[in-house]
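Chemist: Just need the structure, nothing else, for what follows:
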Amino acid sequence: MQKGIKFRIYPNKEQQNIIHQTLGCCRLIYNKGLAMRNEAYEKGDKVGYSQTSAMLTGLKKSDDFAFLKVVDSIALQQSLRDLDRGFVNFFQKRASHPTFKSKHNRHQSYRTINQGDNIRIAGKYLKLPKLGYVKARQSMEIGKIHA
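Modeler: Below is the predicted model:
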């Protein structure tokens, strides 16, 4: 059984800047992927996760989008997976068409995956990719975080 656990974190200023940058990059990638899929749909083409993932790789190689290398790459891939899941739900009539993400929405979040023990708990700190150790408060004790 998989279980999601939320933590309250207390990042310092530098970590806050990286978090805000990650949120912005995830939003940018999601919106670019959505625009790409909408344009392809108007032309009659079919675009899936693999094409949007290739778009992300191309953007990361470009000099104009070099800032994408600074943030957690798994978080960027997860935003494209979320977009793909949104389209699956739309075509199965479980949800409305995915909409563009706004900077002014109160609920902003990003997801990442534990690969190679890159997320772990060390005392009162939570180690996160690209952020390092962030002070955290746990609502309940958990053992080891598995992939």
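Chemist: Going by C-alpha atoms from here, please, whenever you check contacts or count neighbours.
Modeler: OK.
Chemist: List the buried residues of the longest strand belonging to the chain.
Modeler: Criterion DSSP state E: the longest strand present in the chain is strand 132-137. By neighbour count on 16 or more other C-alpha atoms under 10 Å, the buried set for strand 132-137 is 133-136.
Chemist: Equivalent analysis for stretch 66-81, please.
Modeler: Buried, per 16+ other C-alpha under 10 Å, within stretch 66-81: 68, 71-81.
Chemist: and if you look at stretch 49-61?
Modeler: Buried, per 16+ other C-alpha under 10 Å, within stretch 49-61: 49, 52-53, 56, 59-60.
Chemist: buried sites along the longest helix seen in the chain?
Modeler: Secondary structure of the chain read by DSSP state H shows that its longest helix is helix 13-43. Applying a neighbour-count criterion of 16+ other C-alpha under 10 Å, one finds 15, 18-19, 21-34, 37 buried in helix 13-43.
Chemist: Let's see this one next, to set against the first:
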Amino acid sequence: MIDWRHASLSLPGYPNTDQQAAIARLFGCVRVAFNDALTLRKAHYAATGTYLSNRVASAALTTASKRTPEREWLTDGSCVPLQQALRDLDTAYKNFFLTKHRSSCARSFPP
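Modeler: This is a model prediction of the structure:
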């Protein structure tokens, strides 16, 4: 006899057209937030040679850029994926500078 309490079914789940549109909007928002943060960090590092903290970048991008007319559509989705994209960029920057520091000691991670 089969114990149905421990059985599981494997069924594929595909999003419908409304869900596909919502996912595409979400990925678009995340991509724009990541690219804007990357541009901001590159410009700040080129101008000052120092690291831009995640708190400052988050405040500049998630609040200030949402108030501009061309970026007001960023408020349509959740802020959690946007903040996660900024955290991912911060992790990538930290890993980049630590790797460069270990390999050549030419660049060091700014505090």
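Chemist: And the TM-score between these chains?
Modeler: Put the two chains on top of each other and the TM-score (TM-score structural alignment, normalised by the length of structure 2) is 0.72; 87 aligned residues with a C-alpha RMSD of 1.6 Å.
Chemist: in structure 2, what residues pair with the longest helix of structure 1?
Modeler: Using TM-score structural alignment, the residues of structure 2 aligned to helix 13-43 of structure 1 are 17-47.
Chemist: mean shift of the matching stretch relative to structure 1?
Modeler: Its aligned residues in structure 1 lie a mean 0.6 Å from stretch 17-47 of structure 2 after superposition (mean C-alpha distance after the TM-score superposition for structure 1).
Chemist: what about that stretch, distance to the chain center?
Modeler: Distance of stretch 17-47 of structure 2 from the chain centroid (C-alpha atoms, centre = their mean, to the nearest Å) equals 7 Å.
Chemist: now stretch 67-78 of structure 2
Modeler: Chain-centre distance of stretch 67-78 of structure 2: 16 Å, with C-alpha atoms, centre = their mean.
Chemist: Show where it falls in structure 1, residue numbers please.
Modeler: Stretch 67-78 of structure 2 lines up with residues 61-72 of structure 1 when matched by TM-score structural alignment.
Chemist: ok, back up a step: got the angle for the longest helix of structure 1 vs strand 132-137?
Modeler: Put simply, helix 13-43 of structure 1 runs at 100 degrees to strand 132-137, going by axes from the mean of the first three to the mean of the last three C-alpha atoms, to 10 degrees.
Chemist: For helix 13-43 of structure 1, name the packing helices and strands.
Modeler: Helices and strands touching helix 13-43 of structure 1, by 3 or more C-alpha pairs under 8 Å, 6 or more residues apart in numbering; DSSP states H and E, are helix 49-61, helix 73-91.
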